[in-house]
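Peer 1: Here is a sequence together with a model predicted from it:
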Amino acid sequence: MTTSAELQARRVAAVPRGVGNVTQIFAKKAKNSELWSEDGKRYIDFGAGIAVVNTGHQHPKLIKAIEEQLKAFSHVCFQVTPYENYVSLAERLNAIAPIAGPAKTMLASTGAEAVENAVKVARAFTGRPGIISFAGGFHGRTLMGMALTGKVVPYKKGYGPFPPDVYNVEFPNVFHGGSTGQSIRSLKSLFKHSVDPSNVAGIIIEPVQGEGGFNIVPREFMVALRELCDEHGILLIADEIQTGFARTGKMFAMEHFGVKADVVTMAKGLAGGMPLSAIVGRADVMDASNPGGLGGTYAGNPVACASAHAVLDVIAEEKLCDRANAIGKTILDRCSALQNNSNLNCIGDVRGLGAMCAVELVKDKSSGEPAPELTAALLKSASERGLILLSCGTYGNVIRFLVPLTASDELVKEGMDIFEAALTDAVAKVA
């Protein structure tokens, strides 16, 4: 039997160190919300491949759809010989996307590709170059994605210069003292000092920041942002790559805010593990690009499209939006109870929408100083105890919970028991 330690040695020799790993667990098989390592150890998966397998690992409906498509054909390139399941998937996404008016969809392969193409269609439609993003936001590791991303280490350091006409403004991070008013003032100050709004094509925002720390946009800010975009003819681009497909208790997080976007980027949970992303936008915006200006050799791969159709079916049939809310309540209730445990004194904030939940760890609640060392110790202890967790946040001090939405109540409870034990252990070690 090949061990994880042996594979780690091979990985170090063969793969560049810039490709980071959260754990040194080498997966051998996975099922629903559990996986087993090459060493034969069982783990509860609270990462879901970074919100990709919302429908669980190896869902039988997805496997069946993939197998059936593979028997027909695996690749012909949509731009050469189109196929039905790309078109029908576009129709389904057009019908459910949080877009005002008729929509059209372009499929790609990765979240970063979706962001790149969202910028392209915004510029083509408006004839303007400028794009605005937010501090703490994450939009990918391509050159434009890095320019838009509001976190320097590890995503931007050493990789510049970045594309011009990209502007980063303050995000209304409530826990860290931000507010809707401050962020709106930041935008208006940008319009006065750096770029005229008539030169801005789009504003891109994650309704819940992913890598930035699961920071939830205040509803009043999203409403104000929509009004500001309408006032200046700027497109509102919602990055739903991590928040989409039932993760927040609704199909898309924008549904929590009562406003529509002009363009929405999607990936991760869209195809349940197959590489697929989508750019869904107002029909007039999406049609502004000339034929050949959008696309890609693997964009909208038919096997991935088949899996995405199965994902949409499973979400509806198994009522995974409702399930996300139930799982989220379990996690948030447990974390709130731990926050009130005076023996810990390290949970500064508990937040979440649906099953997109997080705790922000601090050195003590009175100071609110970030505790990245504690976070690292918690991740290590959880892994040793059989629980896969992910961190995030500008200061590396946020634990995010991304439980597959098909997880049983018993498995969620077991995972949270391990989390509590690991947190208690980490607090004792770091103290």
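Peer 2: Looks like it came in fine.

Peer 1: For the rest of this, base every contact and every neighbour count on C-alpha atoms.
Peer 2: Noted.

Peer 1: So Asn117: helix, strand or coil?
Peer 2: Secondary structure, DSSP: H, G, I helix; E, B strand; the rest coil: Asn117 is helix.

Peer 1: and it, what does it touch?
Peer 2: Asn117 makes contact with 279, 294, according to Cα atoms under 8 Å, 6 or more residues apart in numbering.

Peer 1: Apply 10 Å and report the result again.
Peer 2: Neighbour list for Asn117: 106-108, 111, 123, 265, 278-279, 286, 293-295 [criterion: Cα atoms under 10 Å, 6 or more residues apart in numbering].

Peer 1: same question, Leu389
Peer 2: Counting by Cα under 10 Å, 6+ apart, Leu389 makes contact with 22-23, 44-48, 50, 378-380, 382-383, 399-403, 415, 419.

Peer 1: Go ahead and build a PyMOL selection from the buried members of those.
Peer 2: Here is the PyMOL selection string for the buried members of these, based on 16 or more other Cα atoms under 10 Å:
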select buried, resi 44+45+46+47+48+50+378+379+380+382+383+399+400+401+402+403+415+419
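
Peer 1: Quick check: Ser183 vs Val314, distance?
Peer 2: Separation of Ser183 from Val314 (Cα to Cα, to the nearest Å) stands at 38 Å.

Peer 1: What about the contacts of Asn117, which one has the most neighbours?
Peer 2: Thr265 (31 neighbours; other Cα atoms under 10 Å).

Peer 1: following the host helix or strand of that one, which helix or strand shows up next?
Peer 2: Using DSSP states H and E, Thr265 falls within strand 263-266. Remark: after strand 263-266, the chain's next helix or strand is strand 277-282, criterion DSSP H and E.

Peer 1: Figure out how far that next one is from the centre of its chain.
Peer 2: The chain centroid and the centroid of strand 277-282 are separated by 15 Å under Cα atoms, centre = their mean, to the nearest Å.

Peer 1: other SSEs contacting that strand?
Peer 2: On a contact count with 3 or more Cα pairs under 10 Å, 6 or more residues apart in numbering; DSSP states H and E, strand 277-282 meets helix 84-96, strand 103-108, helix 111-126, strand 235-239, strand 263-266, helix 302-317.

Peer 1: Included below, for side-by-side comparison, is a second structure:
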Amino acid sequence: MLPEIIVPPPGSRSLALAAKLRAYEARGVTLIDPEFPIFWERAEGANVWDADGNRYLDFTGAFAVANLGHTAPAVRDAAIAQAGILLHAMGDVHPAALKADLCEALSRITFERWGLGAGKTFLANSGSEAVEAALKTALLHSGKPGVISFTGGYHGLGYGALEAVGIDYFRAPFRAQSARFGVQLPYPHCYRCPFECRDGFRLEGSPFPNCSTPCLEKLRSQIAATIEQREIGCILVEPIQGRGGEITPPRDFLRILREICDEYKVLLILDEIYTGFHRTGKFFACEHFGVFPDIICLGKALTGGFPLAACVGRSDIMDAWPASSGEALHTSTMLGNPAGCAMALASIREHEKDTTAAAARRTGRTLRLALEALSSPHIGQVRGVGSMLGVELIKTDGSPFPQLSVAIMYQGLKDGLILLGGGPAGNVLSFSPPFVVSEDEIGYLREKLQEYLTSLPGSIS
């Protein structure tokens, strides 16, 4: 059985690091108070050790990055080997050979795998950059600047990507500099339906709600009206929302988007930065729906820990870009970094193994059963797919209860659990653990969460 984990208050080294960060990091990034944050020193599997030697269980996967586990041996070894050979190349002039290998691999696991021909790739340093490459591609392909995105969506915080983000907290301070090319429409959310319909029901054995036809038809009409009124070049969407609170849309949502895009000659861009690489139990979340994009954005678990992302599109669409004349039209200094490419290739090889998909599904089933076994009037809904799960916390009147989410995160740290809150209101406990987390570790999580749900609500004013 898993030994009990007891973490003391932050030690001297953590307190010193917090003071240093407060002095030298720009405000608006890291929350610092007497009990937060912990400073990571090392990590392995589902375990993290902080600067004072305390051990934690990570149920966030470090923002859904460590799908294969922290310091996954194959990825770690690839990074070490590459660091001893070549750390940097001239990505858009004289690239590393690994850049070509990675672009080929990304075509193989996406459009070729779906039977749609070859794909072509823009490599990037972050998910936000990958999204912005996709938006640029849509404009060049269609000549139309408009973008439809959805409430609750999260696509990164660069100015291009920010225009498509559906969480107002991130957009409001910068609205005066907004390009205003985006249109936000409701993301179908059956627990808090934007069309005020009854809750969608789940088919037996399926995590996807079977939403009523009127809801999706209303959304179809809104999308069609927007396309007819504005110059829309693409629809950008997460097939399952991550930062928005693990929102699983109705089964027919992506199918309707695909139909609309085909009818109006609009590109469908799927942001699978969070959901990709078996996070939902399949290689990519769109495969649950049998719907495939024109462009897909990837990141996070692509490398398992190195800042590298990708925008991959069908070749005929990506060829809307003019051939380079010697001055790249879209590039960056670190484009196709050799260490990142080596790690991504190692990660892809691991994800192409049947054992990885099986581990993702097994972890998801065990975690879901543990979360569904919790008993509390403050649990509104347990939802999600695969190893991407959320628990929505509510007050007795059904309204969001973000204070409880925060209290659980703080108490969790004291008991050696790294937890994360999500959703626009901050009232969703989000779970995206490494696939190597054990049943005993999940059992420890369930035990502690039940304690928190029983003891903490009464102490929150």
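Peer 2: Nice, thanks for sending it over. Since the model is a prediction, treat every value here as computed from it, not as a measurement.

Peer 1: ok, back up a step: ok, which of the helices and strands packed on strand 277-282 of the first structure comes nearest Ala30 of the first structure?
Peer 2: Across these, Ala30 of the first structure has its closest neighbour in helix 302-317 (17.2 Å, Cα to Cα).

Peer 1: so Arg334 of the first structure is in which element?
Peer 2: Going by DSSP H and E, Arg334 of the first structure is in helix 320-339.

Peer 1: buried residues in that helix?
Peer 2: 320-332, 334-335, 338-339.

Peer 1: One more: stretch 276-294 of the second structure?
Peer 2: Buried-residue list, stretch 276-294 of the second structure, by 16+ other Cα under 10 Å: 276-286, 291-294.

Peer 1: Now do the contacts for the spatially most central residue of the first structure.
Peer 2: Closest residue to the average C-alpha location of the first structure: Gln242 at 1.9 Å, with Cα atoms, centre = their mean. Counting by Cα under 10 Å, 6+ apart, Gln242 of the first structure makes contact with 50-52, 111, 206-211, 214, 248, 252-253, 265-270, 356, 402.

Peer 1: which SS state does it fall under?
Peer 2: Applying three-state DSSP: Gln242 of the first structure is coil.

Peer 1: corresponding residue for it in the second structure?
Peer 2: Aligned counterpart of Gln242 of the first structure in the second structure: Tyr274 (TM-score structural alignment).

Peer 1: Return the distance of that match relative to Pro239 of the second structure.
Peer 2: Taken as Cα to Cα, the span from Tyr274 of the second structure to Pro239 of the second structure is 10 Å.

Peer 1: any shared contact partners between these two?
Peer 2: 284-285.

Peer 1: Farthest from the middle of the first structure: give me that residue.
Peer 2: Met1 (34.8 Å).

Peer 1: Next up, the contacts around it.
Peer 2: With Cα under 10 Å, 6+ apart, Met1 of the first structure has these contacts: 38-40.

Peer 1: need the contact list for the closest residue to Thr375 of the first structure other than its chain neighbours.
Peer 2: Of all residues not flanking Thr375 of the first structure in the chain, Asn397 sits nearest, at 5.5 Å (Cα to Cα, 6 or more residues apart in numbering). The contact partners of Asn397 of the first structure, by Cα under 10 Å, 6+ apart, come to 213, 359-363, 369-376, 391.

Peer 1: Give me the aligned partner of Asn397 of the first structure over in the second structure.
Peer 2: Checking with TM-score structural alignment, Asn397 of the first structure has Asn427 as its match.

Peer 1: Next one: that match from Cys286 of the second structure, what distance?
Peer 2: Taking Cα to Cα, one finds Asn427 of the second structure at 26 Å from Cys286 of the second structure.

Peer 1: if you go through the stretch 1-150 of the first structure in chain order, where are the helices?
Peer 2: Under the criterion DSSP state H, counting those that start in this stretch, the stretch 1-150 of the first structure contains helices at 4-14, 48-51, 60-72, 84-96, 111-126, 143-148.

Peer 1: re the thing from before, the contacts of Met1 of the first structure, buried ones only, as a ChimeraX selection?
Peer 2: Applying 16+ other Cα under 10 Å to these leaves a buried subset, and the ChimeraX line that selects it is:
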select :38
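
Peer 1: Could you dump the contacts of Met1 of the first structure into TSV and include distance to Asp409 of the first structure?
Peer 2: Listed next are these as TSV, based on distance: Cα to Cα, whole Å:
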residue	distance to Asp409 of the first structure
Glu38	27
Asp39	27
Gly40	24
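
Peer 1: List the buried residues for the longest helix anywhere in the first structure?
Peer 2: For the first structure, the longest helix by residue count, based on DSSP state H, is helix 409-430. Neighbour counts using 16+ other Cα under 10 Å place 412, 415-416, 418-420, 422-427 of helix 409-430 of the first structure among the buried residues.

Peer 1: Now do that helix against helix 320-339, angle only.
Peer 2: Interaxial angle, helix 409-430 of the first structure versus helix 320-339 (axes from the mean of the first three to the mean of the last three Cα atoms, to 10 degrees): 30 degrees.

Peer 1: so how far is helix 409-430 of the first structure from its chain's centroid?
Peer 2: Its chain's C-alpha centre and that of helix 409-430 of the first structure lie 24 Å apart, by Cα atoms, centre = their mean.

Peer 1: Check the mean deviation of it from the second structure.
Peer 2: Overlaying the second structure shows helix 409-430 of the first structure at a mean distance of 2.6 Å from the equivalent residues (mean Cα distance after the TM-score superposition for the first structure).

Peer 1: Does anything pack onto that helix? Which helices or strands?
Peer 2: Short answer (3+ Cα pairs under 10 Å, 6+ apart): helix 409-430 of the first structure packs on strand 42-45, helix 320-339, helix 372-385, strand 387-388.

Peer 1: Relative to Leu190 of the first structure, which of the ones you listed is closest?
Peer 2: It is, among those and with distance given as Cα to Cα, helix 372-385, at 31.8 Å.
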